[in-house]
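# attaching a predicted model along with its sequence, questions to come.
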Amino acid sequence: MHLPGTLVRIRGTRHATGLAVAARWSDSMSNVKGNALGGFKNFVAAQHGAAGVERWLEALSPQEAAQVGGIILPHGWYPVGLWNRLTDHYLTLFGGGHPQCFRPIAAAIAEEDLQRFFTVLLKAASPATVLRRSASLWERYFDEGTMEASEVAPRRYTVRLTASRLPDRGPGPITCSVGIPVWQERLMSHMGAREGRCLHTRCRFRGAKACEFDVSWG
């Protein structure tokens, strides 16, 4: 059951409970998976309470705030513009504008997802095997962009993300510079890799054609 005015896409099908909301959903928008958005909301609620969530949602329109404030379906898709605006607003509201304040949020999302959705993969694969599946892992979170990994040395890979820079088309700079490295490092930690490290070395928001990450472990 959807709340009035909510909008979510499940398994490639678009559903809306109001014509005004449906009209705002178009091919010019891209999406983030509900497990990431819901994990973000759960973190805000745990750290800042209901009042903090209400202040956090002020970054959105009333319809959008009702959508995110209601039930978020883990396997649903939500406009990535919501994610980007909520990320930026969180930094302003609770982090003094410092990008690194997003680290515990990314870590919380990664921890929950790795334990809920990736248990079999973590038991059966090595970090190298998982990195070679970067494309499919990326698609579990965003439906815009492509991610690929290439080996540059034993236990060292370059991961490349190509995606739109437009705020309603692709994940923003905080997701790339902080969120992705944290997720990769938590992944390696869960797999027992020592000294796992992911550095954001090139950024599509700073003149590069794609974001690049230097991923290594001991």
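Now that the structure is in, tell me what you want to look at.

# make it CA atoms for all contacts and neighbour counts henceforth
Noted.

# what distance separates the helix or strand containing Ala23 from the centre of its chain?
Using DSSP states H and E, Ala23 falls within helix 19-24. The chain centre lies 24 Å from the centre of helix 19-24; the measure is C-alpha atoms, centre = their mean, to the nearest Å.

# quick one: Leu199 and Phe102, what's the gap?
Separation of Leu199 from Phe102 (C-alpha to C-alpha, to the nearest Å): 15 Å.

# tell me which of those two has more neighbours.
Comparing Leu199 with Phe102 by other C-alpha atoms under 10 Å, the one with more neighbours is Phe102, at 22 against 19.

# residues contacting the more buried one?
87, 91, 174, 178-179 (C-alpha atoms under 8 Å, 6 or more residues apart in numbering).

# below is structure B, check it against A:
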Amino acid sequence: MSHVKGSNLLNRHAFVKEKFDPDAWDRVLASLADNDARLLSPRILASSWYPFDLYNRLDLAMCQVLAGGDLELCRTLGVDSARRALSGTYRLYLKDGAEAILRRLAVLHRSFYDSGSLDVTYLGPGQCAIRTVYVPRSTLTNCLVAEGFYRTVVEMCGGLEVQVSEGNCSAHGARFCLFNVRWEDTVTTHPPA
């Protein structure tokens, strides 16, 4: 069974508390199966590991309860996750530009997921491919979160006209997810490989 770090779930909790009414988190928890709700209440521990499937069910429940089933909320969750990640410890990476921080995503991935992998291939100025393996597989909600996350990371580094598209998706039977990221680069530094 795959797991995610509790800090990922705490980010979801903080997002709901900041963006929705005071009872929104309780409504999301009430929509989950009892076992899932118990894992998320009364407290989520940042350093603990939680089932990856729970993480995906939480995202889906948030879309259903808070957005009337609109999965676009997942991209917004990705935006929020990137902003939270890059406003803390990892904010120092922003000055190095999009290419540098995207290359570091593999290390970040291992910090927050106990299985699977993430590899970034630089394809030239302002473009890369991000190959992600989720165990056992990704979900549509997870991929939408990733799209929002990658786009926001590049934008926070000064990238303009950012486009993220998913070519392969393990949620649809592919062996891995493949995201193509393109942007107009405003930073001309060349980070270490």
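Noted; the coordinates are in hand. The structure presented is a predicted model; accordingly, all values stated were derived computationally and were not measured.

# farthest-separated two in the contacts of Phe102 of the first structure?
Leu91 and Gly179 (13.0 Å; C-alpha to C-alpha).

# who has more neighbours, these two?
The neighbour comparison of Leu91 of the first structure against Gly179 (other C-alpha under 10 Å) goes to Gly179, with 21 against 18.

# how close does whatever residue of the second structure lines up with that one sit to Leu160 of the second structure?
By TM-score structural alignment, Gly179 of the first structure lines up with Val145 in the second structure. Distance from Val145 of the second structure to Leu160 of the second structure, counting by C-alpha to C-alpha: 20 Å.

# Ala171 of the second structure now?
Separation of Ala171 of the second structure from Leu160 of the second structure (C-alpha to C-alpha) stands at 29 Å.

# ditto for Tyr122 of the second structure
Going from Tyr122 of the second structure to Leu160 of the second structure by C-alpha to C-alpha gives 17 Å.

# what residues in the first structure pair up with the helix or strand Leu54 of the second structure falls within?
Using DSSP H and E, Leu54 of the second structure sits within helix 52-67. Aligned by TM-score structural alignment, helix 52-67 of the second structure falls on residues 80-95 of the first structure.

# show me where the first structure has its strands.
Secondary structure of the first structure (DSSP state E): strands at 7-10, 13-16, 31-33, 77-79, 146-153, 156-162, 197-202, 211-216.

# tell me the most buried of those strands?
Each of these was scored by mean neighbour count; the highest is strand 77-79, a mean of 26, by mean count of other C-alpha atoms under 10 Å.

# could the strands of the first structure be laid out in JSON lines, adding distance to Thr129 of the first structure?
Supplementary listing: the strands of the first structure in JSON lines, determined by distance: least, C-alpha to C-alpha, whole Å:
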{"stretch": "strand 7-10", "distance to Thr129 of the first structure": "29"}
{"stretch": "strand 13-16", "distance to Thr129 of the first structure": "31"}
{"stretch": "strand 31-33", "distance to Thr129 of the first structure": "23"}
{"stretch": "strand 77-79", "distance to Thr129 of the first structure": "27"}
{"stretch": "strand 146-153", "distance to Thr129 of the first structure": "10"}
{"stretch": "strand 156-162", "distance to Thr129 of the first structure": "11"}
{"stretch": "strand 197-202", "distance to Thr129 of the first structure": "16"}
{"stretch": "strand 211-216", "distance to Thr129 of the first structure": "13"}
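
# the helix holding Leu54 of the second structure against the first structure, how far on average?
Comparison of helix 52-67 of the second structure with the first structure after fitting gives an average deviation of 1.6 Å (mean C-alpha distance after the TM-score superposition for the first structure).

# show me what counts as buried in that helix.
By 16 or more other C-alpha atoms under 10 Å, the buried positions in helix 52-67 of the second structure come out as 52-66.

# number of nearby residues for the aligned partner of Asn42 of the first structure in the second structure?
In the second structure, the residue matched to Asn42 of the first structure (TM-score structural alignment) is Ala14. Counted with other C-alpha under 10 Å, residues neighbouring Ala14 of the second structure total 13.

# tell me how far Ala14 of the second structure lies from Ala33 of the second structure.
21 Å.

# ok, Trp25 of the second structure next?
Trp25 of the second structure is 14 Å from Ala33 of the second structure, by C-alpha to C-alpha.

# again, but for Gly148 of the second structure
Distance of Gly148 of the second structure to Ala33 of the second structure, given as C-alpha to C-alpha: 27 Å.

# the helix ranked longest in the first structure vs the second structure, average distance?
Determined from DSSP state H, the single longest helix within the first structure is helix 34-56. Mean deviation of helix 34-56 of the first structure relative to the second structure after superposition (mean C-alpha distance after the TM-score superposition for the first structure): 1.8 Å.

# got the buried residues for that helix?
Residues of helix 34-56 of the first structure classed as buried by neighbour count (16+ other C-alpha under 10 Å): 34-45, 52-53, 56.
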